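*Asks:* Let me see the structure of the following:
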Amino acid sequence: MSQHSSRVALITGGASGIGRRIAEKLALEEKATVCILDRDGTAAGDVAAGIRRAGGRAESFVVDLSDTEGLEQTLQELTDRCGGPDIVINSAALAATVPALDYPLPQWQLTMAINVTAPMLIIQHALRHMRVKRWGRVINIASISGVRAGTGRLGYGSSKAALIAMTRQFAIESAEWGVTVNAVAPGPVDTPMVRSMHGGGTADTYGAMIPMARYGSTDEIAHAALFLASEGASYISGHTLAVDGGFLASGLLVRDLFSTASPAH
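*Replies:* As a prediction, this is how the structure comes out:
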């Protein structure tokens, strides 16, 4: 029997990209009941239906994460239908590449609502159930942009830095209940959102900054998230795991330094 066969997993942004891959793996490999929350109801329904056809258990819920009242209603509906969440994956995010000087206030407020406030409300809701069960796993999908500043990332980077800080806050206050709260910080990953942000020649620029010289895959991020959700990670909490091809470790990366430097004498 899989370790999560009796558990309920809530995944935001589960209709595409990283969230979708985590949902599929939790349902089909770990046998959890997955609840996919996404603003694209058609896509979320298609992913849930695909999981069910493959033998897994999945439900879909349409929600605008910036709508606090609507989110709270959806969380109650989810709990009534599937039970209290045992595993939370906060994967949904809003991103835009805008110069810091020109970043519009409405975009800032929307980014914070989706990337920070919604995860907070979801974790609070789940923790009330996890505290009773004395078990729970929360994994926030952050970003390397929450660790290092990046050009055009005022809103996105600040929101992900806040998500990382919030991960630690929840971790220390829920640890005694047998709950772990961690984050995964992906580097550039081949997803629809990243492709829209890294269009044109930008992809080559990002690739040149990554020691592995490639984008990551959704599978690679999902593997990290599933580890943090596992029993094997029961003593890990409050951490942010970078899955980034070595980007955060690289510092000043000069690929041809040794091939162009003069021989030492």
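*Asks:* Only C-alpha atoms from now on, for both contacts and neighbour counts.
*Replies:* Noted.
*Asks:* how long is stretch 100-107 end to end?
*Replies:* Distance across stretch 100-107, first residue to last, is 12 Å (CA to CA, to the nearest Å).
*Asks:* roughly how far is it from the heart of the chain?
*Replies:* Offset of stretch 100-107 from its chain centre (CA atoms, centre = their mean, to the nearest Å): 24 Å.
*Asks:* quick one: contacts of it?
*Replies:* For stretch 100-107, the surrounding residues in contact (CA atoms under 8 Å, 6 or more residues apart in numbering) are 152, 153, 154, 155.
*Asks:* wait, doesn't the first one sit right on residue 95?
*Replies:* No: shown here, residue 152 and residue 95 do not form a contact pair, counting by CA atoms under 8 Å, at 10.0 Å.
*Asks:* Residue 244: what's it in contact with?
*Replies:* Taking CA under 8 Å, 6+ apart as the test, what residue 244 contacts is 144, 185, 186, 187, 188, 210, 216.
*Asks:* before we move on, the earlier item: have a look at residue 152 and residue 95 and say which one is more surrounded.
*Replies:* Neighbours of residue 152 and residue 95, each counted by other CA atoms under 10 Å, are more numerous for residue 95; the result is 20 against 16.
*Asks:* State the helix or strand in which the nearest residue to the more buried one once chain neighbours are set aside lies.
*Replies:* Of all residues not flanking residue 95 in the chain, residue 156 sits nearest, at 5.4 Å (CA to CA, 6 or more residues apart in numbering). Element membership of residue 156, judged by DSSP states H and E, is helix 154-174.
*Asks:* For the comparison step, fold the sequence that follows:
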Amino acid sequence: MTTRTALITGAGRGIGLATARRFRAEGWRVALLDIDAALLGQAMAALAAPEATLALPCDVADAPAIFAAVRQAAAHFGRLDALVNNAGTAVFKPILETTPEEWARVLAVNLTGPFLATQAAAPLMAEQGGGAVVNVTSISGLRASTLRVAYGTSKAGLAHLTKQQAVELGALGIRVNAVAPGPVDTAMAKAVHTPEIRADYHDHIPLGRYGLEEELAEAIFFLCSDRASYLTGQVIAVDGGFDATGIGLPTLRAQRRNL
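*Replies:* Next up, the predicted model:
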């Protein structure tokens, strides 16, 4: 059986690196793409599989660069079976303080990047009969929140882009789905979420905790695998039930505890 190949953007750390580990655990070859060359080098060293991995320093918002990187990955491994559009950036500012430049950069990375990467990868997948794309959107694209005007809007756009891609690429044998992570215990979350913010999230998440990078990686891998062969055009919230909660849930829980 031919060894399959996945390309993962934003693979230098966090969910991207955890996803690379998950693919490698199943014997896939993996091309890791990241804008931060130093982080990429650390990720490659951690995976310790030079014959089965490839480092691609690249900005996903740079159209010529991303097209070249995707072609390089396919040429290096001889095929491309899965694309994970995980690279993202965020600016956490009030709407009236977000600059046009910040707005443009967030949308360029979070929305235009997946558009470009998929546009580059789809013809290569079609040549071998198809493949799978997973876009990593966010719970912030499904429900609005403060300080996320650029980030949330970009991720909402990515959720719709997922459906557009699924509708048009299905005829080429390419499935396109998305995962929408809720709060995840990444390095960034640990750095910016105060104990008070974490407590608020715990109160609103039915499972009462943050997700793990490995749990997101599991969902992403599943969507790329043959086990998801009839799934396309879906946005799956991997969020401990956060998107399902309603107003007043913490109060209702407190009342239940007091009964």
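*Asks:* if we can go back for a sec, what is the corresponding segment of the second structure for the helix holding residue 156 of the first structure?
*Replies:* Matched against the second structure by TM-score structural alignment, helix 154-174 of the first structure falls on residues 149-169.
*Asks:* Superposed on the first structure, what's the mean shift for that stretch?
*Replies:* Average distance, stretch 149-169 of the second structure versus aligned residues of the first structure after superposition (mean CA distance after the TM-score superposition for the first structure): 0.5 Å.
*Asks:* Same question for stretch 40-47 of the second structure.
*Replies:* By mean CA distance after the TM-score superposition for the first structure, the fitted stretch 40-47 of the second structure averages 2.2 Å away from its aligned residues in the first structure.
*Asks:* quick check: that stretch aligns to which part of the first structure?
*Replies:* Stretch 40-47 of the second structure maps onto residues 44-51 of the first structure, going by TM-score structural alignment.
*Asks:* The matching stretch: which residues count as buried?
*Replies:* Going by neighbour count (16 or more other CA atoms under 10 Å), the buried part of stretch 44-51 of the first structure is 44, 45, 47, 48, 49, 51.
*Asks:* same thing with stretch 143-160 of the second structure?
*Replies:* Neighbour-count burial for stretch 143-160 of the second structure flags 147-160 (criterion: 16+ other CA under 10 Å).
*Asks:* got the residues you listed as JSON lines, with distance to residue 12 of the second structure columns?
*Replies:* Converted to JSON lines, those look like this (distance: CA to CA, whole Å):
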{"residue": "147", "distance to residue 12 of the second structure": "26"}
{"residue": "148", "distance to residue 12 of the second structure": "24"}
{"residue": "149", "distance to residue 12 of the second structure": "26"}
{"residue": "150", "distance to residue 12 of the second structure": "23"}
{"residue": "151", "distance to residue 12 of the second structure": "20"}
{"residue": "152", "distance to residue 12 of the second structure": "23"}
{"residue": "153", "distance to residue 12 of the second structure": "24"}
{"residue": "154", "distance to residue 12 of the second structure": "21"}
{"residue": "155", "distance to residue 12 of the second structure": "20"}
{"residue": "156", "distance to residue 12 of the second structure": "24"}
{"residue": "157", "distance to residue 12 of the second structure": "24"}
{"residue": "158", "distance to residue 12 of the second structure": "21"}
{"residue": "159", "distance to residue 12 of the second structure": "23"}
{"residue": "160", "distance to residue 12 of the second structure": "26"}
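*Asks:* Which one of those is nearest to residue 79 of the second structure?
*Replies:* The shortest gap between residue 79 of the second structure and any of these belongs to residue 158, at 25.6 Å (CA to CA).
*Asks:* Test my guess that the closest one contacts residue 110.
*Replies:* Yes: assessed by CA under 8 Å, residue 158 of the second structure is found in contact with residue 110 at 7.4 Å.
*Asks:* Show me the contact partners of the strand ranked longest in the first structure.
*Replies:* The longest strand of the first structure (DSSP state E) is strand 179-186. Outside strand 179-186 of the first structure, the residues within contact range by CA under 8 Å, 6+ apart are 130-131, 134-144, 146, 164, 167-168, 170-171, 174, 221, 224-225, 228, 234-244.
*Asks:* one more time with 6 Å
*Replies:* The contact list for strand 179-186 of the first structure (CA atoms under 6 Å, 6 or more residues apart in numbering) reads 135-144, 167, 171, 237-244.
*Asks:* Sort out for me which of the residues you listed are in helices.
*Replies:* Residues of the contacts of strand 179-186 of the first structure located in helices (DSSP state H): 167, 171.
*Asks:* Tell me who's in contact with residue 56 of the first structure.
*Replies:* 27, 28.
*Asks:* what's the distance between it and residue 27 of the first structure?
*Replies:* Counting by CA to CA - residue 56 of the first structure and residue 27 of the first structure are separated by 5 Å.
*Asks:* Confirm residue 88 of the first structure sits in a helix?
*Replies:* No: assessed by DSSP: H, G, I helix; E, B strand; the rest coil, residue 88 of the first structure does not belong to a helix; its assignment is strand.
*Asks:* can you tell me which residues contact the residue nearest the centre of the second structure?
*Replies:* In the second structure, the residue lying closest to the centroid (CA atoms, centre = their mean) is residue 136, at 2.5 Å. Residue 136 of the second structure is in contact with 85, 86, 178, 179, counting by CA under 6 Å, 6+ apart.
*Asks:* Chain neighbours aside, what residue packs nearest to the last one?
*Replies:* It stands for residue 179 of the second structure. residue 236 (4.8 Å).
*Asks:* Identify the residue of the first structure aligned to the one you found.
*Replies:* In the first structure, residue 236 of the second structure lands on residue 241 (TM-score structural alignment).
*Asks:* and that match, how far is that from residue 224 of the first structure?
*Replies:* Distance from residue 241 of the first structure to residue 224 of the first structure, by CA to CA: 8 Å.
*Asks:* Over to residue 105 of the first structure?
*Replies:* 34 Å.
*Asks:* quick one: which of the two has more around it?
*Replies:* residue 224 (19 against 10).
*Asks:* what residue of the second structure matches up with the more buried one?
*Replies:* By TM-score structural alignment, residue 224 of the first structure lines up with residue 219.
*Asks:* right, and the secondary structure at residue 27 of the second structure would be what?
*Replies:* coil.
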